[in-house]
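K.L.:
With the sequence up front, the predicted model follows.
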Amino acid sequence: MQTKLADFIKHTRDGDEAEAILRACVHCGFCTATCPTYQLLGDELDGPRGRIYLIKQVLEGAPVTAKTQTHLDRCLTCRSCESTCPSGVRYGRLADIGRKVVEQKVPRPLPERIKRAVLKEALPRRWLFTPAVKLGRLAKPLLSKQLQDKLVAARPAGAWPQRVHARRMLVLQGCVQPGLAPSINASAARVLDALGITLYAAPEAGCCGALRYHLNDHDGGLDDMRRNIDAWWPHVSGEHGAPHAEAIVMTASGCGASVKEYGHLLAHDPVYAAKAQRIAAMTQDLSEVLAGLEPQVRALAGKAAYGERVAYHPPCTLQHGQQIRGKAEQVLRAAGVDVALCADSHLCCGSAGTYSMLQPELANQLRERKLAALDDTGAATYASANIGCLTHLQAATDKPVLHWIEILEQALKLS
């Protein structure tokens, strides 16, 4: 795709990256067939190819309207199009660049600005979000239906293992997961403890940065990333006598997709570029870690079977963002769990970070499709690998929706 960038972005870091991405697109349209919003709306401008044209026009200096913003806002950034694209177009990065420019050129209505500001300021702060969740659960009947849906029932975390092993790995606590589902990291710690690995957190680390970054606050998102690097660095470098961690484990695939991009996103920062590259290289999704321990998992499970079928929804940030497929299912099967994938398992459930709060109508339509497909598997329990997917799906079903590590812990009879 030939481009002629406008002066305001020509020869800038974002401009050079966007131009390279645009030139990789060959207009084939394969991406359209796997785009959830195009399937729902049937509008070319609500599919990847149409949005690429819109961003191209914006970067070439064409007038930007609220209509342009609407079509870009409707994108889930699920990156299913990237998995389909034969040319390797990095659509997710192009969308981030295009949205940022549009945000600067098209003022949003005041209520929308307030809503986005609240999301950017409240969700990434664990010290604020976790107490708010506890208070919200107490006052749940008084809240709006949208907020009630997000406040899934609390599951007790249980005891964190106290043994110290020679092998040590860091885990990201994150921002919303400790408040909504502290049981996830605790389950991961107990499973890894049984396999001879100590899992621990650096208290200073917080939101991975994706939340602000994808809400067009790139500077705020990058600051969150720098804070995490500072928190983890002593543990990966051995400085200041901190215990050495061999990996940084992500139990939320959305965070994993973000942290694995730190090296690219901070490549322009002379202070953090090298550290960001190392942090990204050390980051692994929990399924990657446990897939490497499959024989030990199988031995720990023995011949016992889990006893019921589980339908697994692979999050977009895992299968498209990180290009990891099959590993969580592989580990669960090694522990005797009957795991099924639903039809169209490559499609988004509609959660997509803050998307379900900003585009609830589309998000709920996608959730209905996903739950219908999961129900068709005949499973009694659903599983996923990202806190956003878990809470979004659980809000509309009576069947339990768990993180797959919680199911693995049950299968291994560790709790």
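P.N.:
That came in fine, so what should we check first?
K.L.:
all contacts plus neighbour counts: C-alpha atoms, from now on.
P.N.:
Will do.
K.L.:
Can you show me the strands along the stretch 51-200 of the chain?
P.N.:
167-171, 197-200 (DSSP state E, counting those that start in this stretch).
K.L.:
and the last one, what does it pack onto?
P.N.:
Contact here means 3 or more C-alpha pairs under 8 Å, 6 or more residues apart in numbering; DSSP states H and E; on that basis strand 197-200 packs against strand 167-171, helix 183-194.
K.L.:
between the ones you listed, which one is nearest to residue 148?
P.N.:
helix 183-194 (20.1 Å; C-alpha to C-alpha).
K.L.:
ok, now which ones touch residue 56?
P.N.:
The neighbours of residue 56, taking C-alpha atoms under 8 Å, 6 or more residues apart in numbering as the test, are 3, 22.
K.L.:
out of the helices and strands packed on strand 197-200, which comes closest to residue 263?
P.N.:
strand 167-171 (18.3 Å).
K.L.:
Use this one as the comparison:
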Amino acid sequence: MQTSFTLAQLADPDFAASNDILRKCVHCGFCTATCPTYVLLGDERDSPRGRIYLIKQMLEGGEAATEETVRHVDRCLSCLSCMTTCPSSVHYMHLVDHARAHIEETYKRPFADRLLRHLLSRLLPDAGLFRLSLRLAQIARPFAFLLPGKLKGMVAMAPKHLPKASAVDQPQVFPAQGERRKRVALLTGCAQKVLDPKINEATIRLLTRHGCEVVVAEGAGCCGALTHHMGKEADAFAKAKANIDAWHRELEQHGLDAVVINASGCGTTVKDYGFMLRSEPEWAEKAAAVSALAQDITEVMRDLGMKPSGQARPLSVAYHSACSLQHGQKITALPKQLLAEAGFTVREVPEAHLCCGSAGTYNLLQPDIAGRLRDRKVGNIAGTGADVVAAGNIGCLVQIAGGLEAAKGKAMPVLHTVELLDWATGGPRPPALAGLRD
């Protein structure tokens, strides 16, 4: 693709990077076949190729984003399926991130939209505020029909029962069982530790059982992905820097073999810290070092080697491959291999490349499209006939569980992959499996 950025624009690292990305695109259209929004809507502007044209026009013009461009960029899930499909290695993720930052800077959204985005950017990354907002949503649930538009859907999505906060999410060190093989930092996250603290508990048990000393570092928190994908760069970068400081301090003072992440949406972002902060000399080297340490929990378990205890029941598992894991991090077969090693029968989910519709805040900002994708995903999962559903990202787990509940079909427990691996190697039976007959 030919571009016509000015020399002044190309002096900006973000424009220079976008120029390089755009020039790799050869208009082949392979990406349209695997783009969830194009599959649903059939509008070229809701395909990666169409959005690339809109973004190119917006950035080259150097002017405020138009309503049309904003509408179609907003509909992008950032599932990154297009990057898996693309034969030219177009790095769409960095391009759409730049586009969203430009939109945030130049486009004035309607008041209701601005208010909703502001609330989401404040509440979701802050565990305390998020927990409070869910409590309020539970109180408001009987009156949800009185609420306007998207607020009604947000209240309806709040869990009926909110688990207690877990002590493992506080800064501390968990010693390895037996000989220490690795020292790792765990990202405990933000929304995940409110919605399902059992995931971090299972992760720590699994790691320490396999010889890891696990540190929850002082000062580490939200990875910044939620606000980064909303175009709020300053907020996202501040969160990234807080994590980088916390983990780099651990690296220098006590050593770290990995930064372990059990929410794949966070993992894709942390692995990108080096790129995000490449233009800030005081941060670039530390950010790159942290990105190099970042590993999904399945990558760490591959290196450690699974030690199944034989206590877990041999269930069939419909494994949902989160977009951020399979497309963002290119981790596809590994989780299924680990589940099989643990004694579970893994069943493939049809259309596994298509997003479930969660995508960070997408199911809150684009509920209609997200709902259609959720129902499609749930139908494909139910068709496997599996006993349980497993995935490696909290957003997917909540989205799929809500879809299965709404469908009122076969009751299928939905849980994190790490909960099954923990159970299979000596941990407690996951509470989600309580309803299954032995």
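P.N.:
Everything's here; your move. It should be emphasised that the depicted structure is a prediction, and the values quoted were computed from it without experimental measurement.
K.L.:
what's the most buried one of the helices and strands packed on strand 197-200 of structure 1?
P.N.:
helix 183-194 (a mean of 23; mean count of other C-alpha atoms under 10 Å).
K.L.:
Return the residue of structure 1 aligned against residue 379 of structure 2.
P.N.:
Here residue 379 of structure 2 is matched to residue 372 in structure 1, going by TM-score structural alignment.
K.L.:
With distance to residue 51 of structure 1 added, can I get the helices and strands packed on strand 197-200 of structure 1 in a markdown table?
P.N.:
Shown next, in a markdown table, are these (distance: least, C-alpha to C-alpha, whole Å):
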| stretch | distance to residue 51 of structure 1 |
| --- | --- |
| strand 167-171 | 36 |
| helix 183-194 | 36 |
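K.L.:
which SS class is the match of residue 379 of structure 2?
P.N.:
helix (DSSP: H, G, I helix; E, B strand; the rest coil).
K.L.:
List just the one of the helices and strands packed on strand 197-200 of structure 1 that sits closest to residue 336 of structure 1.
P.N.:
Nearest to residue 336 of structure 1, of these and by C-alpha to C-alpha, is helix 183-194 at 15.1 Å.
K.L.:
Provide the aligned range in structure 2 for that closest one.
P.N.:
Going by TM-score structural alignment: helix 183-194 of structure 1 matches residues 198-209.
K.L.:
average offset between the matching stretch and structure 1?
P.N.:
Its matched residues in structure 1 lie on average 0.8 Å from stretch 198-209 of structure 2 after superposition (mean C-alpha distance after the TM-score superposition for structure 1).
K.L.:
Would you map the helices across the stretch 51-200 of structure 2?
P.N.:
Here the stretch 51-200 of structure 2 has its helices, by DSSP state H, counting those that start in this stretch, at 67-74, 81-85, 92-106, 111-123, 127-140, 149-157, 191-195, 198-209.
K.L.:
Which of those helices sits closest to residue 52 of structure 2?
P.N.:
helix 92-106 (8.1 Å).
K.L.:
Please enumerate the helices of the stretch 251-400 of structure 2.
P.N.:
264-270, 273-276, 281-293, 297-304, 323, 334-341, 362-365, 367-382, 394-407.
K.L.:
okay, the angle between the longest one and helix 149-157?
P.N.:
Taking axes from the mean of the first three to the mean of the last three C-alpha atoms, to 10 degrees, one finds helix 367-382 of structure 2 and helix 149-157 inclined to each other by 30 degrees.
K.L.:
and helix 367-382 of structure 2, what other elements does it pack with?
P.N.:
When contacts are defined as 3+ C-alpha pairs under 8 Å, 6+ apart, helix 367-382 of structure 2 sits against helix 362-365, helix 394-407.
K.L.:
nearest residue to the spatially most central residue of structure 1 other than its sequence neighbours?
P.N.:
The centre of structure 1 sits closest to residue 254, judged by C-alpha atoms, centre = their mean, with a distance of 1.4 Å. Once flanking residues are discounted, residue 254 of structure 1 sits nearest to residue 317: 5.2 Å by C-alpha to C-alpha, 6 or more residues apart in numbering.
K.L.:
Quick one: residues contacting whatever residue of structure 2 lines up with the one you found.
P.N.:
Matched to structure 2 by TM-score structural alignment, residue 317 of structure 1 sits across from residue 324. Applying C-alpha under 8 Å, 6+ apart, one finds that residue 324 of structure 2 lies in contact with 79-80, 264-265, 267-268.
K.L.:
Save the residues you listed as CSV, and put in distance to residue 138 of structure 2 too.
P.N.:
Shown next, in CSV, are the contacts of residue 324 of structure 2 (distance: C-alpha to C-alpha, whole Å):
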residue, distance to residue 138 of structure 2
79, 30
80, 34
264, 28
265, 26
267, 30
268, 31
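K.L.:
what's the closest of those to residue 60 of structure 2?
P.N.:
residue 80 (23.3 Å).
K.L.:
how close does the closest residue to the closest one other than its chain neighbours get to residue 232 of structure 2?
P.N.:
Closest residue to residue 80 of structure 2 apart from its sequence neighbours, by C-alpha to C-alpha, 6+ apart: residue 327 at 5.5 Å. Distance of residue 327 of structure 2 to residue 232 of structure 2, computed by C-alpha to C-alpha, to the nearest Å: 23 Å.
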